[in-house]
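**Student:** can you look at this prediction? I've put the sequence above it.
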Amino acid sequence: MTPPGNNRGRPRHPRAKQARGASRVGERFEAVVGPVAHGGHCVVRLPDPVSRVVFVRHAIPGERVVLEITEGTDGDRFWRGDAVEVLEASPDRVLAPCPYAGPDLCGGCDFQHVTLDRQRSLKADVVREQLHRLAKLDVDVEVEAVPGDDDGLHWRTRQRYVTLPGGGRAMRKHRSHELVPVDTCLLEAASPSPHTALGRTFEVADDGFWQVHPGAPDALVTTVLSMLRPQPGERCLDLYAGVGLFAAFLLDAVGESGRVVAIEGDPEASRLSSVNCPGAVVSAGSVDAVLATSYDEPFDLVVLDPPREGARRPVVEAIVDRAPRAIAYVACDPAALARDLATFAEHGYTLQELRAFDLFPMTHHVECVALLERV
């Protein structure tokens, strides 16, 4: 379950694929669970004669479980599965608070069966592994709790349900269009988001992007400002600016002698950033296209908050061409962050600080803020 709005967190379902041999769906194996992996599952390596990696949900590293294959054929390099029976439980295993969490049920939560502290350590493991594997960085990572949820529940200030015939509602199963009727989702907050950050109110379209955890805007803005230390008169570039969350506070910091340019691909969000950030220069258009033709000038600071796929090389190289003294990268996907950090490193910008926040408790998602500087 991911943050909604502007395609940043729209549900994605697997494409139908050509079968590569006999199906193994429904087969069961006893196994010891290996390390956590990016995506809300753990790695299990089935020995010979099966000799296959299985990405298993509803498990915790170190447990002995019975897993059931949910996707996979003889010709696939890896399979997917669920832990349907726990033979030796981790001390970090708890009873899921939601009756719809578990194998063959709602796919929105990955970690309801895990204590909150262990959830955060698992997410830290994932961030650490992705940075090491994709960016060749060895970084200590701690995923920090953020005020605004109720022991990991009741934080989603915007929630989507599927309406059933007759007026009921449902959620989808993991990687499926199949529906699970539900009464309510325990992640849903009691009231919608007020669209405020550090006491400032922002205008947001009804279907527009805004962080869904109540504590997220304050945590992210405070972190970005503390990392960048914007000074009066500096020039700032806010990429994937949304409705101007970061641009508004950068404007305050750089003052009338400074300059803030906000670029956002969604036309309505870009229009609202003009309303929320009077004094900013606002451009509507895809970030790579705008940077390829406009604002080809030096900037002191850059903030970027790209969608799940990351900024990618053309945007990274356009940022580097503007020679900022510091870059704050807000990332909702650690793999995309790691790939982009590797590209920045090719151009002399290296990671100086990283903070990670648990803005999506009970799910595998984690938000990171990275500071890059040229050294």
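**Tutor:** Okay, I see it. If you're wondering where the values come from, they're calculated on a predicted model, not measured in any experiment. Numbers count the residues shown, from 1 in each chain.
**Student:** CA only for contacts and neighbour counts going forward, please
**Tutor:** Will do.
**Student:** ok, which stretches of the stretch 101-250 of the chain are strands?
**Tutor:** Taking DSSP state E, counting those that start in this stretch as the criterion, the stretch 101-250 of the chain carries its strands at 143-144, 162-163, 169-172, 179-182, 196-197, 200-201, 235-239.
**Student:** would you mind putting those into JSON lines with mean neighbour count alongside?
**Tutor:** Below are the strands of the stretch 101-250 of the chain laid out as JSON lines (neighbours: other CA atoms under 10 Å):
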{"stretch": "strand 143-144", "mean neighbour count": "20"}
{"stretch": "strand 162-163", "mean neighbour count": "14"}
{"stretch": "strand 169-172", "mean neighbour count": "20"}
{"stretch": "strand 179-182", "mean neighbour count": "17"}
{"stretch": "strand 196-197", "mean neighbour count": "18"}
{"stretch": "strand 200-201", "mean neighbour count": "12"}
{"stretch": "strand 235-239", "mean neighbour count": "26"}
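**Student:** please tabulate those strands in JSON lines, including the columns distance to V94.
**Tutor:** Formatted as JSON lines, the strands of the stretch 101-250 of the chain follow (distance: least, CA to CA, whole Å):
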{"stretch": "strand 143-144", "distance to V94": "20"}
{"stretch": "strand 162-163", "distance to V94": "28"}
{"stretch": "strand 169-172", "distance to V94": "23"}
{"stretch": "strand 179-182", "distance to V94": "21"}
{"stretch": "strand 196-197", "distance to V94": "34"}
{"stretch": "strand 200-201", "distance to V94": "38"}
{"stretch": "strand 235-239", "distance to V94": "41"}
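**Student:** skipping adjacent residues, who's closest to Q130 in space?
**Tutor:** Nearest non-adjacent residue to Q130, counting by CA to CA, 6 or more residues apart in numbering: A335, 5.6 Å away.
**Student:** tell me the centre residue of the protein?
**Tutor:** C332 (2.8 Å; CA atoms, centre = their mean).
**Student:** which residue is the nearest non-sequential neighbour of that one?
**Tutor:** Per CA to CA, 6+ apart, closest to C332 is E367, 4.7 Å.
**Student:** next one: A342
**Tutor:** A135 is the one closest to A342 (CA to CA, 6+ apart), at 4.7 Å.
**Student:** residues contacting the one you found?
**Tutor:** Residues near A135 by CA atoms under 8 Å, 6 or more residues apart in numbering: A338, R339, L341, A342.
**Student:** putting a second one here so we can go through both:
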Amino acid sequence: MTGKPDWTGRRLEVEVGPVAHGGHCVARYEGRVVFVRHALPGEVVIAEVTEDKGGGFCRADAVEVRQAAPGRVTPPCPLADIALGTDRCGGCDFQHVDGETQRELKSAVVTEQLQRIAGLDWPVQVRELPGGLLRWRTRARLAVDRKGNAGFRPSRSHRVIPVADCPITVEGAVPEVADRRWRPGAELTVTADGEGELHVTALDKKPQRRGHQQAVARQVAGSGVAHETVRGLPFEVSAQGFWQVHRAAPETFTEVVARLAAVPSRGVAWDLYGGVGLFAADLAEQVGPTGSVLLVESSRRAVEDAVANLRDLPQVGFRAGTVERVLADEDVPAPDVVVLDPPRKGAGREVVEAITAREPSRVVHVACDPAALARDVSLFAENGYRLVELEAYDAFPMTHHVECIALLEREG
């Protein structure tokens, strides 16, 4: 006996507490914390433990609702049905929740993360994007099971659940790959671009000597180059590259970022983690032909796309490399305003300190993870920058994810 309980597979009747970051709610059972997915605060549910490493907490899925809370609805996707237990698709956390309640839960999470991590009492209201809860997702990644069927994985699992469609993904995208057989173990990327073209890329894993595998990408459908238009400007991006997945997100986010950035005419702006130039286009318009914008991006393919997309804006310069390495170059001109859209983990101390050392008047931070945002906001505060505005959007309906755009200003 190790003394540490292992409740894996055990079913517990619990009263569900507050929502927490990560798509679950917090419950307690016999003195331990149980993180329960597919539940709502205030409910009484039967939860099956899916992961227990001992210690003070375990993870569980609700498999039966004894007392439902207001806001619970029947999931529109059959693979989110509570009767499936742990065999549910792991792509959506909130299929069982109506739209208004989803946004309330996300608002509570962002507010709590800012308070707990950054020490800020900052009530947040997550706003709805146009288009509703379904058919908003333009990009999806699927796995292939041993029989060659395309599907999605359950939460925290390597299993594959075959699918015929996905109601949050745009019409026709998932059926395009679900109707075919694929190489077992392959990974598929499906992209529906702004012109209606569907791009499908298969990443096949082929065995090599000594047990190694080589990943080989092949274009199955479409040109592999997605065409998008945002606020009248055309963009080209690799179908496998980064682009906001919600149909309405690029238009909304560029408007908000441009408003918060407000770079002075003839000024200098940095666009960090700049991708294919989505935000840099507006920054270039603000600084005018005699100002300058520096776009920094680690993906060389994205930089190549950005150069092509912004070829009519000579005030934009491009640097391919990590933000940390580029900002270590003392020849980089000091900015008036910085826009950064880091990966899910956030910018981190090294990047925050490199930015604040150059003393921009404003920083616009785009974040898809509230905990990472709160950590970065705390780091900026340590270096003399305060949060003055925050917009939050439900850019990922039916999931726990949320997009935030924060404005920080230099004190003094």
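**Tutor:** Noted; the coordinates are in hand. Quick caveat: nothing in here was measured; it's all calculated off a predicted structure.
**Student:** how far away is the equivalent of the residue nearest to A342 of structure 1 over in structure 2 from F380 of structure 2?
**Tutor:** Under the alignment (TM-score structural alignment), A135 of structure 1 pairs with A118 of structure 2. Taking CA to CA, to the nearest Å as the measure, A118 of structure 2 falls 10 Å from F380 of structure 2.
**Student:** hmm, back to that, nearest to V303 of structure 1, of the strands of the stretch 101-250 of structure 1?
**Tutor:** strand 235-239 (4.8 Å; CA to CA).
**Student:** in structure 2, what stretch matches the closest one?
**Tutor:** Under TM-score structural alignment, strand 235-239 of structure 1 corresponds to residues 268-272 of structure 2.
**Student:** check the fit of the matching stretch onto structure 1 and give the mean distance.
**Tutor:** Its aligned residues in structure 1 lie a mean 0.3 Å from stretch 268-272 of structure 2 after superposition (mean CA distance after the TM-score superposition for structure 1).
**Student:** what residues does that stretch touch?
**Tutor:** Residues outside stretch 268-272 of structure 2 that contact it (CA under 8 Å, 6+ apart): 263, 279-280, 283, 287, 291-297, 323, 333-342.
**Student:** mind running it again at 6 Å?
**Tutor:** Stretch 268-272 of structure 2 has contacts (CA atoms under 6 Å, 6 or more residues apart in numbering) with G291, S292, V293, L294, L295, V296, P335, D336, V337, V338, V339, L340.
**Student:** what's the match for the third one in structure 1?
**Tutor:** I take that to be V293 of structure 2. So, by TM-score structural alignment, V293 of structure 2 is matched to V260.
**Student:** residues in contact with its match?
**Tutor:** Counted by CA under 6 Å, 6+ apart, V260 of structure 1 has contacts R235, C236, L237, A280.
**Student:** switch to 10 Å and redo it
**Tutor:** By CA atoms under 10 Å, 6 or more residues apart in numbering, the contact set of V260 of structure 1 is 234-238, 247-248, 250-252, 254, 277, 279-282, 299, 301-302.
**Student:** what about those, which are in helices?
**Tutor:** The members of those that map onto helices under DSSP state H are A247, A248, L250, L251, D252, V254.
**Student:** surely the last one is in contact with Q231?
**Tutor:** Yes: in this structure, V254 of structure 1 is within contact of Q231 by CA atoms under 10 Å, at 5.3 Å.
**Student:** the two: which has the busier surroundings?
**Tutor:** When neighbours are counted by other CA atoms under 10 Å, V254 comes out ahead of the other of V254 of structure 1 and Q231, with 19 against 15.
**Student:** ok, that one to D288 of structure 1 distance?
**Tutor:** Distance check for V254 of structure 1 against D288 of structure 1: by CA to CA, it reads 25 Å.
**Student:** and H38 of structure 1, by the same measure?
**Tutor:** H38 of structure 1 is 27 Å from D288 of structure 1, by CA to CA.
**Student:** how about A336 of structure 1?
**Tutor:** Computed as CA to CA, the A336 of structure 1 to D288 of structure 1 distance reads 16 Å.
**Student:** please apply the same query to R271 of structure 1.
**Tutor:** Between R271 of structure 1 and D288 of structure 1 the distance is 19 Å, computed by CA to CA.
**Student:** looking at the two, which is more packed in?
**Tutor:** Neighbour count, other CA under 10 Å: between R271 of structure 1 and D288, D288 has more, with 20 against 17.
**Student:** which residue in structure 2 lines up with that one?
**Tutor:** Here D288 of structure 1 is matched to E324 in structure 2, going by TM-score structural alignment.
**Student:** V351 is in contact with its match, correct?
**Tutor:** Yes: E324 of structure 2 is in contact with V351 according to CA under 10 Å; the separation is 5.9 Å.
**Student:** number of residues surrounding the residue nearest to C332 of structure 1?
**Tutor:** Using other CA under 10 Å, E367 of structure 1 has 21 other residues around it.
**Student:** which SSE is the alignment partner in structure 1 of V351 of structure 2 in?
**Tutor:** V351 of structure 2 maps onto V315 of structure 1 when the alignment is built from TM-score structural alignment. Take DSSP states H and E as the rule and V315 of structure 1 turns out to sit in helix 313-321.
**Student:** could I get the full set of helices for structure 1?
**Tutor:** 116-135, 216-228, 245-254, 267-276, 287-293, 313-321, 334-346.
**Student:** chain center to stretch 51-71 of structure 2: distance?
**Tutor:** Offset of stretch 51-71 of structure 2 from its chain centre (CA atoms, centre = their mean, to the nearest Å): 24 Å.
**Student:** residues of that stretch that come out buried?
**Tutor:** For stretch 51-71 of structure 2, the neighbour count (16 or more other CA atoms under 10 Å) marks 51-52, 57-65, 68-69 as buried.
**Student:** again with stretch 14-32 of structure 2
**Tutor:** Neighbour counts over stretch 14-32 of structure 2 (16+ other CA under 10 Å) mark 14-17, 19-28 as buried.
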